[in-house]
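[1] Got a predicted structure plus its sequence, pasted below:
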Amino acid sequence: MNTANEFEWLRAGLHVRFAHGDGPVKLTRLATGPDARSAAVPSAIVELFTDGRMRERNTQIYLHSAVGVRLRHVEHEIDGNELRIRQRDDESGIEVVSRFRAAGPGVQITHTVRNTTGDDLVLTTVTSALVALQGDSYDLLWGQSEWLGEGRWKQHPLAEVLPDLNLGFHGQDGRGRFKVTSHGAWSSGDVLPTGVLAGTEGPSVAWQVETSAGWHWELSRLREGVTLGVLGPTDIEHQFAERLAPGEEFTTVPAGLVVTDGGRDAAFAALADYRRAIRVRRPVDDRLPVVYNDYMNTLMGDPTTEKLLPLVESAAAAGAEYFCIDAGWFAGPEGWWFSAGAWREAPGRFSGGLRSVVDAIVDAGMRPGLWLEPEGVGVASPVAQRLPDEAFFQRFGKRLVEGNHFQLDFRHPAARAHLDETVDRLVDEFGVGFLKLDYNVNPGVGTEVGVEAPGAGLLGHTRAFRDWLLAVQARHPRLLIESCSSGGMRMDYGLLSVAHLQSTSDQQDFLLYPPIAASAPASVLPEQAGNWAYPDASMSLEETAFAMTAGVMGRMYLSGFLNALGEEQSALVREAVVLHRDRRGGIAASHPVWPLGLPGWDDEVIALLLDSGSESLLAVWSRGGAAEVALPGLENRRLTQVYPASLPGWKVREVDGVPVLAVPSGPSARIFAVDSD
């Protein structure tokens, strides 16, 4: 019901209410519908901090900002799936337009700050999303990550990370916080930009920060609940500051927010539907092809004609639809790292030239792909001398060097023009249909060129890079793009909303891959989770099936010396590819479920269900001794083993309707079809 000082916004699966008057606009209700229980207690929808004044009270939290408490409602309007709220602080002359865009069951939130004064204004921090939640009956889920060990989720009762301080006795809200903060340009290099408060007695809330620049989210105690703050780059954490001349604007990075009446898995399911809703999709994305890549545990950056041709033949025989030549196709004898950046084939590397290998890929019925690291230029590359200094990241007046690479700045037209020429040439000359775009360095807080602080330079670059990706796809609508960053070091929906595929890890040990692959759908849509499947001739048949299972349960990313496999191993590979190709439509509509909980790094038994009703698939990996494992949450659902057909089946029995698996000692894995309940 809308009144003079209250209005509501109702969309499918989402009911939000706001109030205003003698104070800033507050969000007062967040629920799945008009009759559902609200997760929220009243709180301001935005806080912003400037160079002049920070907070109105002592606290470590991004709350009670001097400008934020003075904001007052001017107007609001609903335009289709978007709600816009305009507020103004008459004392400072700052205006804020808050945009709430409905996406699936969730909402994408941004705020645009406008300087309406006659003087410059310096912003140091603006929240992307802010909501206060009722009570403290939640489990907090958050994730750590690193190279080779992506997606290690933690689950704690909220009271373990935010202790009960008896704030009512003190008559004040808390000043401390539980915080999760990114580091540098790897948006998921340390921690994940996603979190969940799973309600144990009421609704659950999940969120994500959608940027490849700096980000931060935090939880803090209120007397009557807990505040969630979601932010992009900040002054304190990321050396961010944005100077606005009179009339200029700044828009925050997007934050995604979902609410659900269920628990952990329901929250992640809602996030999956939200992620599908915000993706910029093209018809070519919906083909979901199987890609073979020659890198992982195979050529490792040293491709030649003689090495590639047997792999091309065996990849096509296994059922791959694309073949990507990874790093090294451009490299001379000195190696592929120091000289990268010109993106032209290395003379003498390919007998008959790269064209002959591409022709072999096409003749085998596959589309060709190539590896690029578009943002990097090796210190020995001729491009480093050809482009101006302003086209690169700089700190303290010098080009920034990290890992013997310069970092291109896509805000500069020369940087974009260089990569536009590269991509257009590769597509025109070789018919490239797939680009694996890698990012193997973390250049730190950003660049100081043309900005008030380096964190703003990094944000500007990442936004320009995303725009460049969209422009490339507009020019080449049949081109698929993978986002890879030393595996999963930049796994955010600033990029993933415009990319086709995300490599989930560089982990080469097939025994360590299951916890990465099984947890990936918490961060990435299953149909975007590029899980490596790299069988090897040294593996037993059980180990081969184990190595292939991860690929089936996401996006199949084939690798390995398939030409060296025995016939029984090759049959297991082909069987997995056929299963994946047959079920990929269902995978692209599925919700992740973890019957045994999100996997621990050392768990002996790991389970992932991709639930899509009648096409659901359950994978179970064994890395320890034999055990009987109950699968709660799958009551009265029938399990039928569908992979591998040639190896012994695992016995399934029911106890009070709950499936119980007889899991043998590992390494061993099975995939089951699960009937809808």
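    Cool, the structure landed.

[2] From here on, just use CA atoms for contacts and neighbour counts.
    Noted.

[3] Helices of the stretch 51-200 of the chain, residue ranges please.
    Counting by DSSP state H, counting those that start in this stretch, the segments of the stretch 51-200 of the chain that form helices are 158-161, 167-170.

[4] Buried residues in the first one, which are they?
    Read that as helix 158-161. residue 158 (16 or more other Cα atoms under 10 Å).

[5] just checking, what packs against that helix?
    strand 138-144 (3 or more Cα pairs under 8 Å, 6 or more residues apart in numbering; DSSP states H and E).

[6] before we move on, the earlier item: residue 10: which of the helices of the stretch 51-200 of the chain is closest?
    Nearest of the helices of the stretch 51-200 of the chain to residue 10, taken as Cα to Cα: helix 158-161 at 29.5 Å.

[7] residue contacts, the residue lying closest to residue 75 once chain neighbours are set aside?
    Among residues not flanking residue 75 along the chain, residue 86 sits closest, at 5.4 Å (Cα to Cα, 6 or more residues apart in numbering). Counting by Cα atoms under 8 Å, 6 or more residues apart in numbering, residue 86 touches 73-76, 95-98.

[8] go again using 10 Å as the cut-off
    Residue 86 is in contact with 25, 71-77, 95-99, 111-113, counting by Cα atoms under 10 Å, 6 or more residues apart in numbering.

[9] One more: residue 226?
    40-41, 131-136, 138, 158, 162, 173-174, 177, 219-220.

[10] and it, what element?
    According to DSSP states H and E, residue 226 maps onto strand 225-231.

[11] Distance from that strand to the middle of the chain?
    The chain centre lies 21 Å from the centre of strand 225-231; the measure is Cα atoms, centre = their mean, to the nearest Å.

[12] Structure two is appended below for comparative analysis:
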Amino acid sequence: MTVTLPGLEDSTELRIEWGNDVLRVAIAHGPHTAPRLVALWHVAEERPDLAGLRRSALPVLEVTVLGDGRSGTSGKRHVDGAAAQRMRLVGLDETAEEGTAGKAAPVRRLLLHLADAESGLRATVHYELADTVPVLRTWAELSADHELVLDHVTTGVVSGLGHAARWETELAVWEAANPWSGEFRWHRSTLAERGLYDVGMVRFGQVGSKNRISLTSTGAWSTSEHLPMGLVEDTRTGRLLAWQVETSGAWHTELGDRYGDVYLAAMGPTAHEHQWAGRLDAGTGFSSAPVSLAIVPGAAAGPAATLDAVAAALTAHRRRTRRPHPDHDTLPVVYNDFLNTLMSDPTTERELPLIEAAADLGAEYYVIDAGWYDDEHGGWWDSVGQWEPSTTRFPDGGLGGLIDRIRAHGMRPGLWLEPEVVGVRSPVARTLPDAAFFQRHGHRVAEWGRYQLDLRHPAARAHLDTVVDRLVTTFGLAYLKLDHNVDIGPGTDAGTGEAPGTGLLEHGRAFLDWAGAVMDRHPGLVIEACAAGGSRTDAATGRVFPVQSVTDQQDYLATPPVAAAAPLALPPEQTGIWACVDGTMDREQLAFSLVTALLARVHLTGRVDTLDTDQRAVVREALAVYRDLRSAVGRSVPVWPLGLPGWRDPWIVQGARDGDHLYLAVWRRGDTDDGAPDTLRVPLPGRVTDEVVEVLYPRWGGESVAVVDDGGALELKLPALTSARLLRVRVTS
């Protein structure tokens, strides 16, 4: 359709409106107009003021070419690229893919073909929507006939977030700090509290304040400080916009004001923040980091219901876009010998009692964590790389004999591996060429006694293929835990002078490609992603690996806030949660630790060999309950009746909804001096359909649970300062 927009230099434009049954986009374009995303909205919202939003609308592709820069403004922001403003729509394609048994709904795609006649830059912007899911996934493929260098590029840009609002105080941003062993620490603040103000300069012909709210991650740990996702809340309506950057390396996001409104830009690495450069020429293209945007209108039931709706949308999106794996459905119970147990010091003598106990408790996989290759009595950190079994730790049959014992006890065996690193003392460091490692300025990059392999190099990939194929084939492995415990910095120049950030991005993509190829060669092999606990808990990693480690937290009392918040970042069936138990714990403490994992993936650990008969019965009961409900976990969507948990909250509640079944994990972390109430009222996301509240685990009693508020809440009292329960109740919306 053709529309006339008064007061604009290019007064005649065309408009594209596209979307699915829940989400719509409006794009303005014309002979003098770069295609601009004017609005992105949910069909349950009022139709947006497209004419009013047009002034602040940003191009669907924000890109800056080196030597070209920005136009109309300057500063640190990643918008108003001169090349982006010169791009014109030269064609479009729209396709639809019907839903299949493996996909939840049909998928619609819009491809916008753009070109800049001045620079020679060309791009195809991809928009992707699945029916019923209010999440837009977007990325761009760029090319040129001659050499161009990009400073930044993203399609994850949307404006108009503060239209007609006092956005300083009426918009709030939710960010998640992700400290090691205290992951998923969400915090909400207004834009003013984060330092973004309306300085009033637009009325003097200026663009805005030139300021921004920014989050940036550098290096190979994509989530070591912050999650690459967040929320923008419009407090007037309750509307939430969620974003996630789908990359396993460096990324950047920013909120800024522009023409009296607020924009969001989310992207992968940039020149300014990450020493990145996107080189294009006649034979080289570039694909930007995908960004997904979810829109959920404010729920009549309030902010908690809106947050639950965002989580449901993101969970559906992640399940749809990930690599299929049978592990998503089976959710086996894994015993791992690391946490508070062997701590990287395995021997046959130490493993055998754990193997026997784990099997007796009901574990289905048994993973030998770090140290199985160590002949140096703990000095292996800077000598790893060959990944050959120790010749001294496992007498009477070696590592293979020990793995046979695991299999004889009815469990499937697994090993820990740290594939991306080679110790500086390893023979592999001498046999592989320099080009197989990260380099900068003519030197290999070393960090904490390790070199980093560059998985783009054939020799590096061949080395890891040989290692993994040998281990899987020789020992009949069913499980690999792949860890990564050093952050190697901005990246590698590959010995050729390329931008380090470019090398890091391409290595990260090559690593995920390699991991996928391993699972192609070994169907059914479960590979767990880990990086110093939850330091790579990003959507790109989640698309490939069937299960992810999310924390290294060793205190079972501190684990619930991590476990309860994790489903906003990962589907619960991919979230590995430690359930650490030993013979020093009473039955309420054991149940507390076990409940922490029952709505996710149970990674059992601890000195299970020290449990007495009664304690083993407590653990055995928990795992039996888990086997009954794990199919529901894989279908469920997360809910938080009390909101996302604070780090020191005395009460924490995590919910998982599977149709009309609502599962609630409730933890009480009391202290005699904290003054916290011993009774908790839990509002429910729906009305109770009957008065029966099942206590699924533990079943020995001591708690009291009552339905109150005309079926809208539960009143719960737990029997001890440290106690937890898993409940099930039927609810209707």
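    Nice, I can see it. Bear in mind the structure is a predicted one, so any value in this text is a computation, not a measurement.

[13] so what number do they get for TM-score?
    Scored against TM-score structural alignment, normalised by the length of the first structure, the superposed chains reach a TM-score of 0.96; 675 aligned residues with a Cα RMSD of 1.9 Å.

[14] So what touches the helix or strand following the strand holding residue 226 of the first structure?
    Per DSSP H and E, the first helix or strand lying C-terminal to strand 225-231 of the first structure is helix 235-238. With Cα under 10 Å, 6+ apart as the contact definition, helix 235-238 of the first structure has outside contacts at 49-51, 123-126, 181-184, 213-216, 232, 241-242, 444-446, 453-456, 458.

[15] same thing with stretch 168-176 of the first structure?
    Taking Cα under 10 Å, 6+ apart as the rule, stretch 168-176 of the first structure contacts 57-63, 162-167, 218-227.

[16] contacting residues for residue 217 of the second structure?
    Applying Cα under 10 Å, 6+ apart, the residues contacting residue 217 of the second structure are 223-228, 249-253, 268-269, 273-274.

[17] Just give me the match in the first structure for it.
    Aligned by TM-score structural alignment, residue 217 of the second structure pairs with residue 182 of the first structure.

[18] Report the secondary structure state of residue 584 of the first structure.
    Of the three states, residue 584 of the first structure takes helix according to DSSP: H, G, I helix; E, B strand; the rest coil.

[19] Check residue 448 of the first structure too.
    Going by three-state DSSP: residue 448 of the first structure is coil.

[20] Could you do residue 470 of the first structure as well?
    Going by three-state DSSP: residue 470 of the first structure is helix.

[21] Tell me how many other residues crowd it.
    16 (other Cα atoms under 10 Å).

[22] How about residue 410 of the second structure?
    Neighbour number of residue 410 of the second structure under other Cα under 10 Å is 15.

[23] repeat for residue 477 of the second structure
    20.

[24] That one matches what in the first structure?
    Using TM-score structural alignment, residue 477 of the second structure lines up with residue 432 in the first structure.

[25] Can you name the residues that contact that match?
    Applying Cα under 10 Å, 6+ apart, the residues near residue 432 of the first structure are 322-324, 358, 367-370, 423-426, 476, 478-480.

[26] Swap in 8 Å and give it another go.
    By Cα under 8 Å, 6+ apart, the residues touching residue 432 of the first structure are 367-370, 426, 479.

[27] And the nearest residue to residue 498 of the first structure once chain neighbours are set aside, how far from residue 129 of the first structure?
    Leaving out its chain neighbours, the residue that sits closest to residue 498 of the first structure by Cα to Cα, 6+ apart is residue 280, at 5.4 Å. Between residue 280 of the first structure and residue 129 of the first structure the distance is 22 Å, computed by Cα to Cα, to the nearest Å.

[28] which of the two has more neighbours?
    residue 129 (30 against 13).

[29] isn't that one right next to residue 109, touching?
    Yes: contact between residue 129 of the first structure and residue 109 holds when scored by Cα atoms under 8 Å: they sit 6.3 Å apart.

[30] show me what contacts residue 692 of the second structure?
    Going by Cα under 8 Å, 6+ apart, residue 692 of the second structure touches 729-730.

[31] part of a strand, is it?
    Yes: membership of residue 692 of the second structure in a strand is supported by three-state DSSP.

[32] Can you find the partner of the residue nearest to residue 498 of the first structure in the second structure?
    Checking TM-score structural alignment: residue 280 of the first structure goes with residue 323.

[33] residue contacts, that match?
    Counted by Cα under 8 Å, 6+ apart, residue 323 of the second structure has contacts 543-546.

[34] which of those lies closest to residue 353 of the second structure?
    So of these, ranked by how close each gets to residue 353 of the second structure (Cα to Cα), first place is residue 546, at 29.0 Å.

[35] counterpart of that closest one in the first structure?
    Match for residue 546 of the second structure (TM-score structural alignment): residue 500.

[36] roughly how far apart are its match and residue 279 of the first structure?
    For residue 500 of the first structure, the distance to residue 279 of the first structure - Cα to Cα - is 9 Å.

[37] The two - which one has more neighbours?
    residue 500 (25 against 17).

[38] For that one, list the residues it contacts.
    Neighbours of residue 500 of the first structure in contact, by Cα under 8 Å, 6+ apart: 285, 480-483, 528.

[39] What of residue 400 of the first structure?
    Residue 400 of the first structure is in contact with 392-394, 406-407, 443, counting by Cα under 8 Å, 6+ apart.

[40] what do you get for residue 611 of the first structure?
    Contacts of residue 611 of the first structure (Cα under 8 Å, 6+ apart): 587, 590-593, 617.

[41] circling back: can you list the helices of the stretch 51-200 of the first structure in a markdown table and add distance to residue 564 of the first structure?
    Below are the helices of the stretch 51-200 of the first structure laid out as a markdown table (distance: least, Cα to Cα, whole Å):
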| stretch | distance to residue 564 of the first structure |
| --- | --- |
| helix 158-161 | 51 |
| helix 167-170 | 66 |
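
[42] Out of those, which gets nearest to residue 623 of the first structure?
    Residue 623 of the first structure lies closest to helix 158-161 among the helices of the stretch 51-200 of the first structure, at 30.3 Å (Cα to Cα).
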